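>>> can't give you the sequence, but here's the structure:
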């Protein structure tokens, strides 16, 4: 018969075995240990109203969402400006004074812009400024020369200055206005697109001039009267018989 065990004495066979200890809860706010490899949530995650930040887009995605340059808008705007002087030159043999004065006003503003612009070389500034002064030269010569004789040398000089103002002044003024609206036009467009703009506008000008020369084939004198224009030299009356 086994001997009785005294109270408090260790049980036989388990001598030295530590007694189990109850887990003591950590104080509130104490960070808990995180096992290796466990993802750590972002600060503020899980709180009411917290919004997770979207990852930054990669450069490839950022470039794909860039806005295309307004090449079509510039092309249409140039064509709208250039067609009417070309048509009047073909129909009446001259460019109207109001078109020349509009060109003069635009060229003066473009002249000031070219002088204050800092990104262009000095020699390009002076070359552009010289061309943009041609409409102003025409205005000055028109004030100085007071003759209406077509065979007079002074009248020929005035006419040549007006011709130079139109032929050279309009393209340069349009180019400067494009740079005012779109400063990075040259760097953000390819040479192919720039030549596309030039080709389309030049084609519109050539066709408008040809239509002015042949206005009697599809317009009549009443069309010009109703629009407030003078009659071209060879306009067709409304009741004229159709050509054979």
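Cool, got the structure. The shown structure was predicted, so the numbers you read here are calculated from the model rather than taken from an experiment.
>>> from here on, contacts and neighbour counts on C-alpha atoms
Fine.
>>> what about residue 159, distance to residue 210?
Distance of residue 159 to residue 210, given as C-alpha to C-alpha, to the nearest Å: 21 Å.
>>> what residues does the helix or strand that contains residue 138 touch?
Taking DSSP states H and E as the criterion, residue 138 maps to helix 134-144. Here helix 134-144 makes contact (C-alpha atoms under 8 Å, 6 or more residues apart in numbering) with 100, 103, 104, 107, 108, 158, 161, 162, 164, 165, 166, 169.
>>> and the helix or strand that the first one is a member of, what's buried?
Taking DSSP H and E as the definition, one finds residue 100 inside helix 97-116. Residues of helix 97-116 classed as buried: 100, 103, 104, 106, 107, 108, 110, 111, 113, 114 (neighbour count, 16 or more other C-alpha atoms under 10 Å).
>>> in this protein, what residue spans correspond to helices?
59-64, 71-91, 97-116, 122-132, 134-144, 153-164, 170-181, 185-188, 191-213, 221-226 (DSSP state H).
>>> now the end-to-end length of stretch 225-232.
Termini of stretch 225-232 sit 10 Å apart (C-alpha to C-alpha).
>>> residue 164 - how many residues pack around it?
Residue 164 has 17 neighbouring residues, counting by other C-alpha atoms under 10 Å.
>>> cool, residue 129 as well?
The local packing of residue 129 (other C-alpha under 10 Å) involves 20 other residues.
>>> isn't it up against residue 113?
No - between residue 129 and residue 113 there is no contact under C-alpha atoms under 8 Å: 9.4 Å.
>>> ok, now which ones touch the residue lying closest to residue 205 once chain neighbours are set aside?
The shortest distance from residue 205 to any non-neighbouring residue, by C-alpha to C-alpha, 6 or more residues apart in numbering, is to residue 83 (5.3 Å). By C-alpha under 8 Å, 6+ apart, the residues touching residue 83 are 204, 205, 208, 209.
>>> redo those as a markdown table? Include distance to residue 140.
Formatted as a markdown table, the entries for these read as follows, by distance: C-alpha to C-alpha, whole Å:
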| residue | distance to residue 140 |
| --- | --- |
| 204 | 31 |
| 205 | 27 |
| 208 | 29 |
| 209 | 28 |
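>>> presented hereafter is structure B, for comparison with structure A:
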């Protein structure tokens, strides 16, 4: 006599729904982790990250206009792609550096645009590149956003705790400025 309970059929690991969630989470987390880490280490987001977001957003904005015609530029979602350009224009017009309220507001606007914009840009690009990715609904969308938020938060916290896991040499060998509170010693990335 067989006492085994029949098991339910197993779903494939990578069905279409899982692929969409993983692609959205991977793209968003990959783009958002580095700015979150540098914000944790240095308290700033590097200009390269602002400019990378600007280049991706501007490319998507222009490509959509060329592919679909200029009327597509009237859509709010497409116009949102100009937020990094707005930040650059404001940075150009307003005085650079300093401690004024305007400078601080511009700094935090850049942080918000970059930290929120990179994952949003990744989600937008995933929808453009992966057929049916726009079908992410409810729980799947929440799962992708949750993964991206978790990875970005973990990256930020890792950045704030960098003296425990990275040395000054790790930063310098990678071409980054060694923060004041970095740990001395041979880096973990140096052999």
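Cool, the structure landed. Because the structure is a prediction, the values reported are computed rather than measured.
>>> ok so, going back, now do the helix holding residue 100 of the first structure: which elements does it pack against?
helix 122-132, helix 134-144, helix 170-181 (3 or more C-alpha pairs under 8 Å, 6 or more residues apart in numbering; DSSP states H and E).
>>> right, and those - which one's nearest residue 230 of the first structure?
helix 134-144 (22.1 Å; C-alpha to C-alpha).
>>> in the second structure, what range does the helix holding residue 138 of the first structure match?
Taken onto the second structure by TM-score structural alignment, helix 134-144 of the first structure occupies residues 83-93 there.
>>> and for stretch 208-221 of the first structure?
Going by TM-score structural alignment: stretch 208-221 of the first structure matches residues 155-168.
>>> just the endpoints, please. Distance across the matching stretch?
Stretch 155-168 of the second structure: ends 18 Å apart by C-alpha to C-alpha.
>>> buried residues in that stretch?
Applying a neighbour-count criterion of 16+ other C-alpha under 10 Å, one finds 155, 156, 157, 158, 159, 160, 162, 163, 166, 167, 168 buried in stretch 155-168 of the second structure.
>>> do the same with stretch 114-124 of the second structure
For stretch 114-124 of the second structure, using 16+ other C-alpha under 10 Å, the buried residues are 114, 115, 117, 118, 119, 120, 121, 122, 123, 124.
>>> then stretch 39-47 of the second structure?
By neighbour count on 16+ other C-alpha under 10 Å, the buried set for stretch 39-47 of the second structure is 39, 40, 41, 42, 44, 45.
>>> the third one: what's it in contact with?
Going by C-alpha under 8 Å, 6+ apart, residue 41 of the second structure touches 156, 159, 160, 161, 162, 179.
>>> aligned against the first structure, show me the partner of it.
In the first structure, residue 41 of the second structure lands on residue 91 (TM-score structural alignment).
>>> and residue 154 of the first structure, what's its match in the second structure?
So residue 154 of the first structure corresponds to residue 102, using TM-score structural alignment.
>>> how close does residue 141 of the second structure get to residue 102 of the second structure?
36 Å.
>>> neighbour count for those two, which is higher?
When residue 141 of the second structure is set against residue 102 and neighbours are counted by other C-alpha under 10 Å, the residue ahead is residue 141, at 18 against 12.
>>> excluding covalently adjacent residues, which one is nearest to that one?
residue 21 (7.1 Å).
>>> tell me how many other residues surround the one you found.
21.
>>> list the contacts of it.
136, 140, 141, 143, 144.
>>> just put these in JSON lines and tack on distance to residue 95 of the second structure.
Below are the contacts of residue 21 of the second structure laid out as JSON lines (distance: C-alpha to C-alpha, whole Å):
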{"residue": "136", "distance to residue 95 of the second structure": "42"}
{"residue": "140", "distance to residue 95 of the second structure": "43"}
{"residue": "141", "distance to residue 95 of the second structure": "40"}
{"residue": "143", "distance to residue 95 of the second structure": "41"}
{"residue": "144", "distance to residue 95 of the second structure": "38"}
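>>> which one (most neighbours) among the residues you listed?
Neighbour counts for the contacts of residue 21 of the second structure (other C-alpha under 10 Å) peak at residue 144, which has 23 neighbours.
>>> would you confirm that it contacts residue 25?
Yes - the criterion here is C-alpha under 8 Å, and residue 144 of the second structure meets it with residue 25 at 4.6 Å.
>>> mean deviation, the match of helix 134-144 of the first structure versus the first structure?
Superposing on the first structure places stretch 83-93 of the second structure at an average distance of 1.3 Å from its equivalents, by mean C-alpha distance after the TM-score superposition for the first structure.
>>> how close does the one residue sitting closest to the centre of the second structure get to residue 175 of the second structure?
The centroid of the second structure falls nearest to residue 32 when counting by C-alpha atoms, centre = their mean (2.0 Å). Distance of residue 32 of the second structure to residue 175 of the second structure, given as C-alpha to C-alpha: 20 Å.
>>> now residue 17 of the second structure
39 Å.
>>> the two: which is more packed in?
residue 17 (15 against 9).
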